[in-house]
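Colleague: Task: produce atomic coordinates for the following.
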Amino acid sequence: MPAFARLAAGTALLALTSTAARADEGMWTFDAFPAAKMRAAYGWAPDQAWLDKVRGAAVRLTGGCSASFVSGNGLILTNHHCVVGCLQDLSTANQDLVASGFTASGAAGERKCPGQQAEVVTAITDVTPDVQQAIGALTGAAAVRARDARIADIEKAGCTDPATTRCQVVRLYGGGQYKLYKYRKYSDVRIVWAPEFAAAFFGGDPDNFNFPRYALDVGFLRAYENGKPVTTPAHLTWNPRAPQDGEATFVVGNPGSTQRLLTQDQLAFQREVALPITLASLSELRGRLISAMAQSPERAREGADTLFGVENSLKVYIGRVGALNDPAFTAKLAAAEADLKQRSAANSAIGNPWGDISQAVKAYRDIYVPYRFITPNSELYGYAETLVKAAAERGKPNAERLPGYTESALPLLEKQLLDEKPVYPWLDQLTLEWSLSKAREYLGADDPQTRLMLGKESPEQLSQRLVSGTKLADPAYRRQLWQGGAAAIAASTDPMIVYARQLDARDRELDRLYKERYDAPVTAAQARLATARFAAYGASNYPDATFTLRISYGQVKGWTERGQQVPTRTTMGGAFDRATGAAPFALAKAFTANEARINKNTTYDFVTTNDIIGGNSGSPVIDKAGTVIGAAFDGNIHSLGGNYGYDPALNRTVVVSAAAIDEALRNIYPAPALLAELRRK
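Modeller: This next block holds a predicted model:
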């Protein structure tokens, strides 16, 4: 697990909102869409046929984004920032596809994206009784083992054809429900089209999470199977029209994670422990990256995607800190908890879940720092850790393996391990050195874990030795170790493999402590909290986001900012007015070259009240007719507090319009074949 994935680990097992969702709030599962609630607010709601159609066209990308099929020939609509990693991997010093953009020259020119997989939900099955029965009265580590073992068996039984299907049991309502999601997967995904980076990310970090926006944040992929584009009769209809103020909109995608009802103790942990470490560490990494990238144009190219990710994360966490330090916002969260406690006072069956979570959080505070920093941040170390752990886990019965190494998880793990993609040694050494230095800083130089991780070397010495000495950048070498299994890993003298073996026992120990002291008691407590909320508020609540398929409804609508009404949309002509000639407000070359051809009145970006979070990037924005009128790519600055709660007056989704995409394909980055494919019914 990457170093900063540990932040999510402490908050992933969370509960649903404590009161019924209000206004346009809600990331609803498809088997519990609140049709009556929407009908009361809008006078209309989709029927089951409508829901089935859009569900069948929704796509999840394994890079952490959402997407949708928009033709019968496997064409996938998503965001540019969801395909930029692919473009980066396919670029060279002589051909920078991120900067210049990409238009495939026919089917033969569509290029495979390393590590990418597209997945479509085909079935959702409630397996709650099965999993909860396996847990029974067990507690602590025994409860976690029983739960994980039963989940592994359910996933294996649910997908007997791992070449084309993937099964995943998802925990909802903090353990109140378990659902088996079955996916049709496509492991060959290719890039079809993307604009210049300057067009997709016009405004750069200053405009990120803000509006008005003038960004062409869009990209197209295609799913292949057996060397041919897949046939996708379940696809959405392209509708390049301007949005209408007040019209109903739907966002269908896979929101990553939300923590909309942390208990007060969990909120305090975020505010006092996790978020301060994250902000300080990421700020330092940003500075190191900028300094290193300034050393050469090649480093600037190679580090750009990493820097974008760091800056985006920084802004997200700054927004979360702001939300948790806003007295009015946190007062609402405290009041919601107090209301549930009052309503549940007579329900003796739930016990005291708040007290149990409080004790678990106290225990977690003791292990959080070592647990967070035991995994160095390095792509090459990630390969080594995967190989070392997989070698051990694959030798065990499926039910006894660590999550992530079970039979249902191995095909994707193997693909991401073995797909060929570039590794930049300077960048890998930089992130490894940074993460090792932060581990030493937060643990202390004399801590046994620091000595385990560094020995007598400095972070600089160790990272240089490991990165320069390993052969793991070579996919053929990784394949050799993967196929060789435990014997090959035990015999390997590759320094990165040796280092991963060195840290493995401590990593497993900390994972065991986390599950025993935090995961198990919090899961049990949150299952009881879920029961309490259903009793208090009925079934009108939605589960926290889990990077599984959801649907939100809303409308095209602006908001009031500092006394001024923010408009619902921008036009393509506005980009020319906003341009300064200097990055990040320099127009893309194709925009200036084709200015006379562009219809500047075309709606560029627009905002809606849909409730989204990270992971929804690339989600189609759909109208009542079930047609695509845009792709969600961002939220406004207020939406950063959406991790903990939704404010209907301020939270907004930012969308690139289908009209602007259509205009770009016609007059800025001409792709007549792609345009014709989109317009075929």
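Colleague: CA atoms for contacts and neighbours, from now on please.
Modeller: Fine.
Colleague: what residues are up against residue 472?
Modeller: Shown in contact with residue 472 (C-alpha atoms under 8 Å, 6 or more residues apart in numbering): 380, 383, 384, 478, 496.
Colleague: Now distance to residue 665 and secondary structure too, for these, in TSV please.
Modeller: Converted to TSV, the contacts of residue 472 look like this (distance: C-alpha to C-alpha, whole Å; DSSP: H, G, I helix; E, B strand; the rest coil):
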residue	distance to residue 665	secondary structure
380	38	helix
383	39	helix
384	42	helix
478	40	helix
496	46	helix
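Colleague: structure for this one too, so we can compare:
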Amino acid sequence: MLKRILSLLLLVSLSAPFAKADEGMWLPMLIKRLNHADMQKKGLQLTAEEIYNVNNSSLKDAIVQFGGFCTGEFISAEGLLLTNHHCGYGQIQSHSTPENDYLTDGFWAMDRKQELPNEGLFVDILVRMDDVTGKVLEGINNNTPEQERMQLTAQRMQAIAKEASSNGQYVTYVRDFFNGNEFYLFVYERFNDVRLVGTPPSAVGKFGGDTDNWMWPRHTGDFSMFRVYMSPDGKPAAYSDKNVPYKPKHHLPINIGGVEQDDFAMVFGFPGRTKRFMTSEGLKLDVNQLNKSRIKLRDKKLALWKEDMDKSDATRIKYASKHASTANYYKYSIGQNDGIKRMKTVEGKQADEKKFQTWADANAERKALYGTSLKEMNEAYAEIEKYNLGSVYLNEAVLGTEALLFAYRMSALNNALKSGNAEAAKKAAEDLQPRADAFFKDYSMPTDKKVFASMMKFYHEDIAKDQQPEAFKQLVAKYKGDFNKLADYIYSNSFVVDKQKVDKFLANPTQKQLANDPAFALVNSIMENYQTNIAPKLAAANAKLAKANRLYVAGLRQMNPDKVYYPDANSTIRLSYGSVKNYKPVDGVTYETFTTMEGVMQKEDPSNEEFIVPAKLKQLYEAKDYGRYANKDGDLIVNFITDNDITGGNSGSPVINGKGELIGLAFDGNWEAMTGDLVYDPDYKRCINVSANYVLFMVDKYAGASNLINEMTIVSTDSPGATEAGTATAATPADSSAELLNAAVKEAKADLAAGKSSVKVKKKDGKKSVKLEVKN
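Modeller: Modelled structure (predicted):
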């Protein structure tokens, strides 16, 4: 048996064409038709079928949607899953206590029994996707009334998804693409037993904190590990100690050969939402209203949270995940506004729209179909602007206050109690109990009270008075605009901020008690006002906008028949491709492609919690004890950048080389290209990744979790399939390299079986050769 392959050298004559940034998040089932030839020119050595295949294992089988908000990838045949530290942060935080502070100290399961279950966490694994545009739009044309079209498409999407679910065996949905011009079905298996396996301390996983967030250069070990479990018969199942590790159809070999400028890279994952077909008026609305409001409200909330987090370890742990999540898009909004102005994006969109209007008006048929789409969009945006703050502040200020959000979650119980349906009320109360337990586990009433006073003051000052509920205005008048006194009244008299009172209420709920609760009454009045006076107006404007958008995008594609368009991201599985690439953020400055441990130590600041370096990591650095994970210069690569097109939801996505091997995982974008959701920046767009070398170094040398290393397939050089741990089975690239390696491995095994203690094998095929040295 092969115990250790000490060295492997594959010499291949390959051209390295100059690579430029590639815009687009592509549907994997369309790669063969749209992108494969271009990807090959940049260094891809896999066939399209090795990337996406319904009937045979392919890269897609190694990719999962993690919790519905991030991406993960299988890195062993035993269901071991890699994702970002910030993606698993909520689970890490939920298991942390002041006595077992996994956020600060990290956590490593040294055997399967130590792995920690996570209620509510799931992963979705793609089974297949299908183009169902013809089924959804059958009999529908541009003469179909819009309301009828909306009803028909919604009904058909639901029916197609239901049929594909096989009576609930699969999670299915149909999503629209190109603003309602195309439709695709997605079929997933959902696994609900996902256990925490390992995480570095936050001093590694969040190194640089908010200061470095969205910035390059970075030195962050943003990763965590989980394991997916299934029932003994191979089916998805709820948590049980009888479950066994999931056996993925494919897992990613991990290449620790390092990265260099212009190396091919693809990112495979679940990008969230982009709006790149948005017109200039929509961009102005996002910049001037949505982002400005989000920045203002989150800035205040973050400051209030941090103030109390700094005073108490218990509060710090409770609010760590909430603070990190809120801070992420607070900073993103700032960067996005700056980027839109720098790129003159609005002006560019206006020029494009002028060209479109000229094209549409040049032909009577086109004018009839597309001629008014821009005008109607502008009218819709003008109407949305009048009421949009009511929507933004509802989410950011009202429901962004924890007590009000929890009170709002009692609405279903309130409705059941009002209707007199005792069975429904009992069920609603039972459903609320675990939510209440989770809520109070991470809740500080004094902290939330300060947030409430601040958020309600902003709501009073910034929302048009005719859009505020009368009950709220009366409360403000009663307390003469003193929001601290208003907060005193709410938090002294509401039972929803007290765990014992909530438990007592849920044991015997009455509609009178809930209706009279001041927190519930306040949030209920704001919500009813929104649903009555604001939501209908926004819905009408958005319906008008949707039709105009659909026609505009259809017209664009018709106007430019030779251009290959990609659809906006919508949390469905996508692939982007590009290269390891440096960039110049400003004149006279070049940012290199990777950072090393040297930079971690240069940033160290023991007085700043964002830049603390754990003692053991310092020891490993001082000894230069990087093991096999150092590069050819003896340095340990921590992070690297590529020009892949990504957005939120791609967090945790694998960065894969041309042979289908993992070289890192995406965790951030760069400050200079925060416009990514709205417009692609070919000069500045970069994807920031944690190196596979740093991940394995932390697991192996720092944590000593050799049990995890041993189950991975680790590639020791840039050759496919060479392993230093686990199996010696080769990967399958699209050239003869795998055949050479497999032949060498086969010969080596035979020699070892014959009693030889060491083996040297050399195989040649034209310009390609492989040398294999093995010790038993």
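Colleague: that older thread, tell me the one of the contacts of residue 472 of the first structure nearest residue 47 of the first structure?
Modeller: Ranked by distance to residue 47 of the first structure (C-alpha to C-alpha), these are led by residue 383 at 46.0 Å.
Colleague: List the contacts of the closest one.
Modeller: 417, 472, 478.
Colleague: change it to 7 Å
Modeller: residue 417 (C-alpha atoms under 7 Å, 6 or more residues apart in numbering).
Colleague: Would you tell me what helix or strand the equivalent of residue 607 of the first structure over in the second structure is located in?
Modeller: Using TM-score structural alignment as the criterion, the counterpart of residue 607 of the first structure in the second structure is residue 641. Taking DSSP states H and E as the criterion, residue 641 of the second structure maps to strand 637-642.
Colleague: And the next helix or strand past that strand?
Modeller: With elements assigned by DSSP H and E, the helix or strand that comes after strand 637-642 of the second structure is strand 654-656.
Colleague: buried set for that next one?
Modeller: For strand 654-656 of the second structure, burial by neighbour count (16 or more other C-alpha atoms under 10 Å) applies to 654, 655, 656.
Colleague: do stretch 353-363 of the first structure as well
Modeller: 353, 354, 356, 357, 358, 359, 360, 361, 363.
Colleague: Out of these, which sit inside helices?
Modeller: Among these, the members found in helices (DSSP state H) are 353, 354, 356, 357, 358, 359, 360, 361, 363.
Colleague: Need those residues in JSON lines (columns: distance to residue 638 of the first structure).
Modeller: JSON lines is the format used below for these (distance: C-alpha to C-alpha, whole Å):
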{"residue": "353", "distance to residue 638 of the first structure": "31"}
{"residue": "354", "distance to residue 638 of the first structure": "29"}
{"residue": "356", "distance to residue 638 of the first structure": "32"}
{"residue": "357", "distance to residue 638 of the first structure": "29"}
{"residue": "358", "distance to residue 638 of the first structure": "29"}
{"residue": "359", "distance to residue 638 of the first structure": "32"}
{"residue": "360", "distance to residue 638 of the first structure": "31"}
{"residue": "361", "distance to residue 638 of the first structure": "28"}
{"residue": "363", "distance to residue 638 of the first structure": "33"}
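Colleague: now, the most widely separated pair of those?
Modeller: Greatest spacing in these, by C-alpha to C-alpha: 353 and 363 (15.4 Å).
Colleague: Residue 126 of the second structure contacts residue 188, doesn't it?
Modeller: Yes: under the criterion of C-alpha atoms under 7 Å, residue 126 of the second structure makes contact with residue 188 at 4.4 Å.
Colleague: So for the second structure, the centremost residue is which one?
Modeller: The centroid of the second structure falls nearest to residue 649 when counting by C-alpha atoms, centre = their mean (2.0 Å).
Colleague: Residue 572 of the second structure versus that residue, what's the distance?
Modeller: Going from residue 649 of the second structure to residue 572 of the second structure by C-alpha to C-alpha, to the nearest Å gives 10 Å.
Colleague: okay, and the common contacts of these two?
Modeller: 270, 271.
Colleague: Average offset of the lengthiest helix in the first structure relative to the second structure?
Modeller: The helix that spans the most residues within the first structure, counting by DSSP H, is helix 297-324. Comparison of helix 297-324 of the first structure with the second structure after fitting gives an average deviation of 2.1 Å (mean C-alpha distance after the TM-score superposition for the first structure).
Colleague: Determine how far that helix lies from the middle of the whole chain.
Modeller: Taking C-alpha atoms, centre = their mean, to the nearest Å, one finds helix 297-324 of the first structure lying 14 Å from the centre of the chain it belongs to.
Colleague: same thing with stretch 291-304 of the first structure?
Modeller: Stretch 291-304 of the first structure sits 26 Å away from the centroid of its parent chain (C-alpha atoms, centre = their mean).
Colleague: Can you check which part of the second structure it sits on?
Modeller: Alignment of stretch 291-304 of the first structure against the second structure: residues 307-320, by TM-score structural alignment.
Colleague: Need the contact partners of the matching stretch.
Modeller: For stretch 307-320 of the second structure, contacts defined as C-alpha under 7 Å, 6+ apart pick out 93, 98, 442, 443, 444, 447.
Colleague: Where does the residue nearest to residue 449 of the second structure when sequence neighbours are not counted sit, in terms of helix or strand?
Modeller: Closest residue in space to residue 449 of the second structure, ignoring its immediate chain neighbours: residue 487 at 6.2 Å, by C-alpha to C-alpha, 6 or more residues apart in numbering. According to DSSP H and E, residue 487 of the second structure maps onto helix 483-493.
Colleague: from the middle of its chain, how far away would stretch 593-613 of the first structure be?
Modeller: In terms of C-alpha atoms, centre = their mean, the centre of stretch 593-613 of the first structure is found 24 Å from the chain centre.
Colleague: Equivalent analysis for stretch 737-753 of the second structure, please.
Modeller: 40 Å.
Colleague: Give the aligned range of that stretch in the first structure.
Modeller: No residues of the first structure are matched to stretch 737-753 of the second structure when aligned by TM-score structural alignment.
Colleague: Flag every buried residue along that stretch.
Modeller: 737-745, 747-749, 751-752.
Colleague: could you dump those residues to TSV with distance to residue 26 of the second structure and secondary structure?
Modeller: Formatted as TSV, those follow (distance: C-alpha to C-alpha, whole Å; three-state DSSP):
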residue	distance to residue 26 of the second structure	secondary structure
737	28	helix
738	28	helix
739	31	helix
740	33	helix
741	32	helix
742	33	helix
743	36	helix
744	37	helix
745	36	helix
747	41	helix
748	41	helix
749	42	helix
751	46	helix
752	46	helix
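Colleague: I appreciate the help and will end here.
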